[in-house]
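Undergrad: Got a predicted structure plus its sequence, pasted below:
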Amino acid sequence: MALNWLDLLMIGVMGLSGLVGLMRGLVREVLSLMTWGIAIWAGIRFSHDMAMLLESFIPSPTARIAAAFGILFILTLIMAGMLGFVLARILETTGLSGVDRMAGLLFGVARGVLILTVGVFLARSTPFPKEPTWQAAQLIPVFQSLAIWMEAQVPPGFVPRLGEKSLSH
């Protein structure tokens, strides 16, 4: 089983993601993931309200809403970052940081697998799957199987909106 550069890249993505998870720990990783979702939600939900506070500073309505979204998004990330720091310190004092880091490693590898699965899922709309490198990669079939499974989990009608054929057909 000879690995080509694409296989090595895929192993690198999983390894790097796992290393980041190991360094940060599960609590910080999960909190970070939740934070991005909450920050996007807060920006969307409250940007119009905050934009009214910026009327005297920014004349363009579109720019006001964009600035309000950005401010809310960044403030949410900062506040959650402070919370993550406090939680990490609490874990260190309880002696659970080793368990947290090992769980973070597993979470990181799983995130790497998800990133690669989504990449393979999206690659079908490019000519890359026909390339010899893609065809020779040892890990591509694993991620194609995961992408087919992932596609089955997507709500009906979503994939056709992407304008692409199904992976499983």
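TA: Done, it's in. Small disclaimer: the values here were computed from a predicted structure and weren't measured. Residues are numbered from 1 along each chain as shown.

Undergrad: contacts, neighbours, all on C-alpha from now
TA: Fine.

Undergrad: L116: what secondary structure?
TA: Three-state call for L116 (DSSP: H, G, I helix; E, B strand; the rest coil): helix.

Undergrad: Could I get the full set of helices for the chain?
TA: Taking DSSP state H as the test, the helices found in the chain are 5-24, 26-53, 61-94, 97-123, 132-136, 140-153, 158-161.

Undergrad: can you count the residues close to A88?
TA: 20 (other C-alpha atoms under 10 Å).

Undergrad: try this one side by side with the last:
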Amino acid sequence: MDVNYFDIAIVVIILITTLIGFMRGIVWMGIFLATWAAAILLAIKYKDSVAQALPIKLDSTIAQMGLSALLIFLGVLFVGAIINFLFSKAIDVVGLGTFDRILGAGLGVVLGALAITLLTMLLGLTELPSKDIWNQSRLIPKFQEASTWLQTLIPDNLKQYINDKNDGSTTLVPSGSEHSTDTDIPPNTIVPSSN
């Protein structure tokens, strides 16, 4: 049996995220993810206000906003790191370390699978789905099913933006589309646009 490098990469990614989850624990992972999400959202939302309040004024408005977004982002990450440190110490004191690590490993598996699902969806926009290495993978079809479900959560305007950036030359095959009933093309396979 031939070795499929996509399948190997998928297994390695999930093993790495599982190992990180086990080593760090679910509390650390949860706070880490929440901190990054908060840092990104707060940087996007408040970059304009902070840019105006900064004592340093740069010549470029874009640079000024970039600086303010970076400061917000790093500030939130710093606060999150302190919170994470305190919670990790508290868990060690209480004695929930092993339980925390087991749950962390579970979260690591979920995060690894989510990352691969997103990658599968993005790679579906390329020419890779027409290659043998993609079609011979045993694991990719499972993540294609997950990415098809994930696409139902994407707002229509974002889907339209992606299609516009793709010049309309290719499109993802959504679940239940006309393409999937006429042929055996798996979901998320790139096909020529009909228009």
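TA: Looks like it came in fine. Bear in mind that the values here come from a model prediction, so they are computed numbers and not experimental data.

Undergrad: between the helices of the first structure, which one is nearest to L167 of the first structure?
TA: helix 140-153 (5.8 Å; C-alpha to C-alpha).

Undergrad: So which bits of that closest one are buried?
TA: Neighbour-count burial for helix 140-153 of the first structure, with 16 or more other C-alpha atoms under 10 Å as criterion, is recorded at 140, 143-148, 151.

Undergrad: from these, which is closest to R64 of the first structure?
TA: Once C-alpha to C-alpha is applied, the member of those that ends up nearest R64 of the first structure is E151, at 37.8 Å.

Undergrad: Next one: the closest one from I44 of the first structure, what distance?
TA: 27 Å (C-alpha to C-alpha, to the nearest Å).

Undergrad: can you check E29 of the first structure too?
TA: For E29 of the first structure, the distance to I44 of the first structure - C-alpha to C-alpha - is 23 Å.

Undergrad: The two: which has the busier surroundings?
TA: Taking other C-alpha under 10 Å, E29 of the first structure and I44 do not tie; E29 has more neighbours (24 against 17).

Undergrad: Verify the stated contact: that one with M23.
TA: No - contact criterion C-alpha atoms under 8 Å: E29 of the first structure and M23 do not qualify, at 9.7 Å.

Undergrad: Next, show the common contact partners of the two.
TA: Common neighbours of E29 of the first structure and M23, using C-alpha atoms under 8 Å, 6 or more residues apart in numbering, are G104.

Undergrad: Just list the residues touching N163 of the second structure, thanks.
TA: Counted by C-alpha under 8 Å, 6+ apart, N163 of the second structure has contacts 170-171.

Undergrad: Apply 6 Å and report the result again.
TA: Residues near N163 of the second structure by C-alpha atoms under 6 Å, 6 or more residues apart in numbering: none.

Undergrad: coming back round to it: distance to I65 of the first structure added to the buried residues of helix 140-153 of the first structure, as TSV?
TA: Listed next are the buried residues of helix 140-153 of the first structure as TSV, based on distance: C-alpha to C-alpha, whole Å:
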residue	distance to I65 of the first structure
I140	42
F143	39
Q144	40
S145	42
L146	39
A147	36
I148	39
E151	34
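
Undergrad: farthest pair in these?
TA: Across these (C-alpha to C-alpha), the longest gap, 15.9 Å, separates I140 and E151.

Undergrad: For stretch 17-30 of the second structure, buried residues please.
TA: For stretch 17-30 of the second structure, burial by neighbour count (16+ other C-alpha under 10 Å) applies to 17-29.
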